[in-house]
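Give the three-dimensional model of this entry:
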Amino acid sequence: MDFIKTVSKDNTLKKLSEKEISDFRNHLQGTLLLAGKEGYDESRSVWNGMIDRKPALIVQCQNSADIQTALAFIRKHNFILSVKGGGHNVAGSAVCDGGLMIDFSKMKEISVDAESKKIKVEAGATWAELDTAAQKQGLAVPGGVVSTTGVAGLTLGGGIGWLRRKYGLACDNLISAEVITANGEKIIASEQQHADLFWAIKGGGSGFGVVSTFEFQAHPVGPEVFFSPVFYPATEAEQIIKSYREKSRSMPNEVSTFLIYGTVPAGEPFPDKWHNEDYILIASMYTGKVEEGEKVLKPYRELGQPIADFSGIMPYTNVQSFFDEDYPKQELHYYWKSIVAKELSDAAISMFIELGKNRPSPLTTVDIWQLGGAIDQVPHSQTAYPHRNAQHLIAIESNWEKHLPDQENIEWTKNAIRELLPFTEGSSYLNFEDAETEDVKRAQGSHHKKLQEIKNKYDPENIFN
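Here you go, the predicted structure:
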């Protein structure tokens, strides 16, 4: 090999000599991967099977010094950069074509201080790994609802999960973060230091620096909770959803729920007669005293005659991984979008049902996430996450088998959001959006201008593009 071809930020081809690559490798404590070498394809593989990008170089960082070395190399050669934490972002933005990818898969250290209830976690960890470590001390940090999701990406985009109404978003529980800035400086961002940068990474997304370590405030949760996933026939959708809306208004903050319109899979544990029929799922978790959970969540179990009711006491970690099988890595193609609603009107419910009936793939779901509670107790100005005081998030999670046409499913998803626009405020949840400028702007909402100012301060050359 005399050289490899790379792509610069101005989209021109550049050549790196073997000596330049060798010198770069010698300055790393981690691993440098090139196309065709062992580990390269595994490293560039992300959750979404639709993403098949090929970086020219992959740096599997061992520590923050490797991040600084990689950023210096990027500045010198003007490369495209991407950063992979857990690799679960639906848009696949962790992987670039022809540039340099920083891979955190070797940085997964987690430390739990049981006395202060503080947890430090490196950027390569998943929520399953964080949950396992935290639960050994009877603690939890608000995460997502799929345990294979990366801690880093979910937190930077906000972080909506089962603990959201009791303890807020993942980003609301961030105490500090170690960040490597565009010029290679390692800093600690917190309310006391670099407060503007800290504000930005609490729900404003990526692009402000490489966050290598997160410090969270954890809370006493588990080891068991009461969890209630109840499946109803979609033929009763209107009555069930309106009843769900009414019951949810009086639920305590210890309850977090969401509603899903989907299709019953053909197999156990569902009764044969319901296979391939549409369902409405009311899934709820109670964070209070476990013995009180059955009584508190009982109203959600009496909305009609269920197809199946799997409610009961179970380990918190089992709840966190309950939906993992529905989102297998690389086996499906995924394209998601969302829209925030201050209230769930009758017209919005009608449109929601219409979309549910017309999904192009039986694996696609249309979801309503209940918000409020602790999310709204954080002032709008305190974090970059902009959607305080919104009561619901409507998400279109398009999932389909690889042999089916991508464009049909993508266009249907975009059109679904257009159909919902008249009944909502028009903004969206960053973790469910594309990396396109307009999508990011819509998700950042009223904070977009301030976030751009902070980015220009910490990344004036737009290295994190």
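
alpha carbons only for contacts and neighbour counts from here, please
Fine.

For the nearest residue to Leu81 once chain neighbours are set aside, grab the count of nearby residues.
Distance criterion C-alpha to C-alpha, 6 or more residues apart in numbering; nearest residue to Leu81, sequence neighbours excluded, is Leu100 at 5.1 Å. Look at Leu100: counted by other C-alpha atoms under 10 Å, it has 26 neighbours.

Here is the second sequence; please produce its structure so I can put it next to the first one:
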Amino acid sequence: MTETVNQSFNGETLTPASPGYDAARTVFNGLVDRRPQRIMRCSSAADVAAAIASARADGLPLSVYGGGHGVTGSAVVDGGVCVDLRGLDGVAVDPEARIARVGGGATWGVVDAATQEHGLAVTGGRVSTTGVGGLSLGSGSGWLERAFGFVCDNLLAAEVVTADGRIVTASDTENPDLFWAIRGGGGNFGVVTEFTLHLHPLGPIVFGGMLLYPGFMAVDVLRNWRDFMRTAPDEVGSGVALITAPPEEFVPEPARGQPCVGVVIAYAGDPAAAPGVLAPLLEFGPPAANLCQPMPYVAVQQLLDPPNQKGMHNYWTGDFLTDFPDEAVAAWVEHGFPPVSPLTQLIVVAGGGAIARVSDDATAFGNRSAPFNLHMLGMWPPDPSQDQANIDHIRGLAAAMKPWTTGSVYLNFIGDEGLTRVESAYGPAKYARLREIKRAWDPENVFRHNQNIPPA
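Coordinates of the predicted model:
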């Protein structure tokens, strides 16, 4: 389907003089402070087309605000037009067909709540305030990926507004080149105003939670987790984070505020079978705190919400690993601890399972055979005097881990690291194909305020 729309805008436009402008331009990363000339709050795909046309007519740069969670802060652009999708946040679930139609401005918390009413789920963000759009277009990593694949593996169709104002459908049968590109190629090819996602039976109760260990056990915990995850069933979603123990009641008092290790578990199988399957993790230690139990899936999805508050300063980078040998584990702990900021989270996520059984060529996103994925998430209070020390810490850790990396990257985990880093996410052949598709759909690079793929 292709639809050409008129250019009348029926949404709300905010300028710097408008009430609510400052709140509307704020993004997750407090380091980003950009002032668009106008924020065009869309209520339909036609509004999106009109907003794009207005930016082009005025020769202004354009950004797209979905969830605003990306560390680059690309949702807002200085002196340009922000196409705000947050009004397009509806979720319609067809439980018989196991399909959800999700607005481009929805967040994963909204999707999880709507699908769980029917005992259904799809891989979603690990923080519930993450936007569906940015995560999905970048591939979509989440706790359920080993069981159900990335978000992009569950994308059946998308409604896309193009640079020239058309509203088109991208699927296996309609505009298949565009459909291939948006599954991992980011927001380079158009604005997705609706995602049609395949759902899976899960919940509402699953087995999940977190195991917490003192920091001095980090090497042993990581080795045990690594060895288990190498052969773990697909149903096991898990990651290990080097963090600082929060001042919460569930943390033994001597450990509060001290370096610690958190093992997050999300089990997508029968909750009753989980303790037996997960015994090598649950019985290791013992942990200082064991918060793993049957719980609502939506609670598992919100486990990382408290330490990921909007407005903190953030500097992220990431890498895929070829392996995680003992030497790499030791380097990770040595250079990761102690963190400069107690808010910093250094996360290792296990690959494999369903994501590794999809051909690298099936979608724009590749790197599916990597056994582990590093997410180095530097976070600290909004104090500029702390910026450089925290940035240097993350860069130093990333440099120390390079001997074990694939040379590729998951773009959703990094900041603005340049075109060479973007190309590394795809490899030469796939990157060249993406540039040709970009030339076909956005020859003037209208959608460039992102991890950009320039047209060929």
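
tm score of chain vs chain?
TM-score of the superposed chains, computed with TM-score structural alignment, normalised by the length of the second structure, equals 0.94; 439 aligned residues with a C-alpha RMSD of 1.3 Å.

still on that earlier bit, the second structure: which residue goes with the residue nearest to Leu81 of the first structure?
Aligning on TM-score structural alignment places Leu100 of the first structure opposite Val81 in the second structure.

Just want the most central residue of the second structure.
Centroid-nearest residue in the second structure: Leu135, 4.2 Å away (criterion: C-alpha atoms, centre = their mean).

Then that residue would be within a helix, right?
Yes: assigned with DSSP: H, G, I helix; E, B strand; the rest coil, Leu135 of the second structure falls within a helix.

Tell me if I'm right that it and Asn412 touch.
Yes: contact status for Leu135 of the second structure versus Asn412: in contact at 7.0 Å, counting by C-alpha atoms under 8 Å.

Ignoring the adjacent residues along the chain, who's closest to Asp324 of the first structure?
Nearest one to Asp324 of the first structure, counting by C-alpha to C-alpha, 6+ apart, is Val146 at 5.4 Å.

my guess is the one you found meets Val319, correct?
No: if you go by C-alpha under 8 Å, Val146 of the first structure and Val319 don't touch, sitting 9.0 Å apart.

SS state for Leu130 of the first structure?
With three-state DSSP as the criterion, Leu130 of the first structure reads helix.

That one maps to what in the second structure?
In the second structure, Leu130 of the first structure lines up with Val111, judged by TM-score structural alignment.

Gly124 of the second structure versus its match, what's the distance?
8 Å (C-alpha to C-alpha, to the nearest Å).

Show me where the stretch 51-200 of the first structure has its strands.
Secondary structure of the stretch 51-200 of the first structure (DSSP state E, counting those that start in this stretch): strands at 57-60, 81-84, 100-103, 110-113, 118-122, 139-140, 174-180, 186-190.

For Gly304 of the first structure, which of the ones you listed is the nearest?
Across those, Gly304 of the first structure has its closest neighbour in strand 139-140 (33.4 Å, C-alpha to C-alpha).

so that closest one corresponds to what in the second structure?
By TM-score structural alignment, strand 139-140 of the first structure lines up with residues 120-121 in the second structure.

Not counting its own residues, what contacts that stretch?
95, 98, 112, 115, 199-204 (C-alpha atoms under 8 Å, 6 or more residues apart in numbering).

do that again at 7 Å, thanks
Residues from elsewhere that reach stretch 120-121 of the second structure (C-alpha atoms under 7 Å, 6 or more residues apart in numbering): 112, 115, 199-203.
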